[in-house]
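Peer 1: here is the input, now give the coordinates:
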Amino acid sequence: MRTIGLIGGMSFESSAVYYRMINEMVRERCGGLSSAELLMHSVNFEDIVAMQKAGDWDGAARRLGDVALKLQIAGAECILICTNTMHLIADRVAARISVPLIHIIDETAASLKAAGRKRPLLLATRYTMEHGFYADRMKNLGVEIVVPEAEDRTVVHDIIFNELCAGKVLDSSRQKLMQIIEREKAKGADSIILGCTEICLILDPDNLPLPGFDTTAIHAEAAVGFSIGDERKQKAA
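Peer 2: Below you'll find the model as predicted:
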């Protein structure tokens, strides 16, 4: 079993979901009391949010790059950035390390293509929906995403930062998100990307008007596959 390195804390609410999911997946696949070999460095999200608001993506890249390198030195054999938004700087983080960085956009695009989905609606932070890095990488991987209208993007962003990242899950906000989904479904969206690692706290991807793709679960699945894939093949042989 190879060691997974997690850059967490953005927010710690979703990092806890990563930890639980990865360990549950390992136990399910390996049996008994199996759990994951992993390391997590949880950053102070307040510092990262300040960089986001200031547009200091260079500073954020240096910060997360330092963390990734520390995880590698500590024994991590792959790295995950446990947030969609900070994949804006993923290539710069990956350049600091010699172990693989498992990219959340790449893994999500592969899941969408495998399911034959061609027009997914992206629900995420404003940075992820508007900065272009997500749409551009998806397009290069053969997936054309759509995003909500400007007013709805503000609603989604505020629910994420003001509520979910603070541990608040409100039925009224769930209803707002469902209304946004219905509007975009009427315009031709054929699936939903839960493109913020906290959104799985409020929306069940299996209980939506369109097929849902939870990026947190997809990312965790990829990490587990990396960690135990070779080991399982060897045991089977």
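Peer 1: rest of the way, CA atoms for contacts and neighbours
Peer 2: OK.
Peer 1: Leu123 touches Glu198, doesn't it?
Peer 2: No. Contact between Leu123 and Glu198 fails when scored by CA atoms under 8 Å: they sit 10.7 Å apart.
Peer 1: the two: which is more packed in?
Peer 2: The residue with more neighbours, out of Leu123 and Glu198, is Glu198; 29 against 25, by other CA atoms under 10 Å.
Peer 1: what kind of secondary structure is the nearest residue to the more buried one once chain neighbours are set aside in?
Peer 2: Using CA to CA, 6 or more residues apart in numbering and skipping the chain neighbours, the partner closest in space to Glu198 is Ser14 (5.2 Å). With DSSP: H, G, I helix; E, B strand; the rest coil as the basis, Ser14 sits in helix.
Peer 1: so Ser14 touches Thr215, yeah?
Peer 2: No. Assessed by CA under 8 Å, Ser14 is found out of contact with Thr215, at 11.0 Å.
Peer 1: what is in contact with these two at once?
Peer 2: Thr197 (CA atoms under 8 Å, 6 or more residues apart in numbering).
Peer 1: okay, those two: which has more neighbours?
Peer 2: The neighbour comparison of Ser14 against Thr215 (other CA under 10 Å) goes to Thr215, with 27 against 24.
Peer 1: could you pick out the longest helix of the protein?
Peer 2: helix 215-236 (DSSP state H).
Peer 1: other SSEs contacting that one?
Peer 2: helix 12-30, strand 78-81, helix 104-114 (3 or more CA pairs under 8 Å, 6 or more residues apart in numbering; DSSP states H and E).
Peer 1: most neighbours per residue, which of those?
Peer 2: Highest mean neighbour count of the helices and strands packed on helix 215-236: strand 78-81, a mean of 25 (counted as mean count of other CA atoms under 10 Å).
Peer 1: I have a second one here; can you model it like the first so I can compare?
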Amino acid sequence: MKLIGMIGGMSWESSALYYRLLNQAAHRRLGGHHNARSVLYTLDFDGINRMAAEGRWDEVGAVLADAARRLESAGADFVLITAVSGHAVAAAVEAAMRVPLLHLADPLGEALRAQGITTVGLLGTRYTMEMDFFTDRLRDRFGLEVLVPPPDQRSALHSIIIEELTLGRVTPQARTTLLAIAGELASRGAGAVAVACTELPILAELDAYAVPAFDVVQLHVEAALERALTESSAAPGG
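Peer 2: Below you'll find the model as predicted:
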């Protein structure tokens, strides 16, 4: 099994989720006492969150690129960014390494295309919903139409994620808000919703949504395990 490198700490709650799901998937696949071979580099979220909020994405990119190089030096065969918003600097991470970055949007795009879904609603942080790093990849690579909530709902969802979920707080009111936002995306024509935040699965199970919901973290983890088990050494950027 190849060694999976993970850039974590954005937040540690999301890193813990990735670690648990990855090892559970390895056990289901391999049985016995198997788990996934991995190395996790944990960043301090406070500084990264402040840089992102101030729009200092070049600095965020430099921090994540440094983490990626450290993972490569530790022997990682490929790298995951264990946060959706962190993919805003995916290009900087890819440029810093010789080993591949497994981009989180790609397994989602493949899953949606396989089920014939052409319009998807996007749920995540303000960065994920308003910046183009996620929506453009889905549109350009998979031909998907991506719908996002209106500004007030984006702000409300971002606040829930950053001020509650990343601190481990889960409330019924937040769950109700999330599902209502998803329902409005469905009413606008979304054939599915992408649960595109590592913390959101903590808040609501997938079958609670009005339309099929795709957990991007679970898809990312499954794709990582598949690569670790089946692929020969990939070329840089693969």
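Peer 1: the residue nearest to Glu198 of structure 1 pairs with which position in structure 2?
Peer 2: Aligning on TM-score structural alignment places Ser14 of structure 1 opposite Ser14 in structure 2.
Peer 1: spatially central residue in structure 2, please.
Peer 2: Val84 (3.4 Å; CA atoms, centre = their mean).
Peer 1: show me the contacts for that residue.
Peer 2: By CA under 8 Å, 6+ apart, the neighbours of Val84 of structure 2 are Leu104, Gly124, Thr128, Ala196, Cys197, Thr198.
Peer 1: out of these, who's nearest Leu225 of structure 2?
Peer 2: Leu104 (13.1 Å; CA to CA).
Peer 1: count the residues that sit near the nearest residue to Leu17 of structure 2 once chain neighbours are set aside.
Peer 2: Using CA to CA, 6+ apart and skipping residues adjacent in sequence, the residue nearest Leu17 of structure 2 is Thr198, 7.5 Å away. Thr198 of structure 2 has 28 neighbours, counted by other CA under 10 Å.
Peer 1: and the helices in structure 1?
Peer 2: 12-30, 45-54, 57-74, 90-94, 104-114, 126-130, 133-140, 150-158, 171-186, 215-236.
Peer 1: name the helices or strands packed onto the first one?
Peer 2: Identification of packing neighbours for helix 12-30 of structure 1 by 3+ CA pairs under 8 Å, 6+ apart yields helix 215-236.
Peer 1: what residues does the helix it packs on touch?
Peer 2: Contacts for helix 215-236 of structure 1 (CA under 8 Å, 6+ apart): 1-4, 17-18, 21-22, 25-26, 78, 80, 82, 84, 102-104, 107-108, 111, 193-197, 200.
Peer 1: do that again at 6 Å, thanks
Peer 2: Contacts of helix 215-236 of structure 1 with the rest of the structure, by CA atoms under 6 Å, 6 or more residues apart in numbering, involve Met1, Arg2, Ile22, Ile104, Leu194, Gly195, Thr197.
Peer 1: what residues of it count as buried?
Peer 2: Counting neighbours by 16 or more other CA atoms under 10 Å, one finds that the buried residues in helix 215-236 of structure 1 are 215-228.
Peer 1: from Glu94 of structure 2, how far off is Thr230 of structure 2?
Peer 2: Using CA to CA, to the nearest Å, we find Thr230 of structure 2 at a distance of 22 Å from Glu94 of structure 2.
Peer 1: one more: Phe134 of structure 2?
Peer 2: Applying CA to CA to Phe134 of structure 2 and Glu94 of structure 2 gives a distance of 16 Å.
Peer 1: Glu59 of structure 2 too?
Peer 2: Distance from Glu59 of structure 2 to Glu94 of structure 2, by CA to CA: 15 Å.
Peer 1: looking at these two, which one has more neighbours?
Peer 2: Glu94 (21 against 14).
Peer 1: sorry, back to before: dump the helices and strands packed on helix 215-236 of structure 1 to JSON lines, plus distance to Ile48 of structure 1.
Peer 2: Converted to JSON lines, those look like this (distance: least, CA to CA, whole Å):
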{"stretch": "helix 12-30", "distance to Ile48 of structure 1": "12"}
{"stretch": "strand 78-81", "distance to Ile48 of structure 1": "13"}
{"stretch": "helix 104-114", "distance to Ile48 of structure 1": "19"}
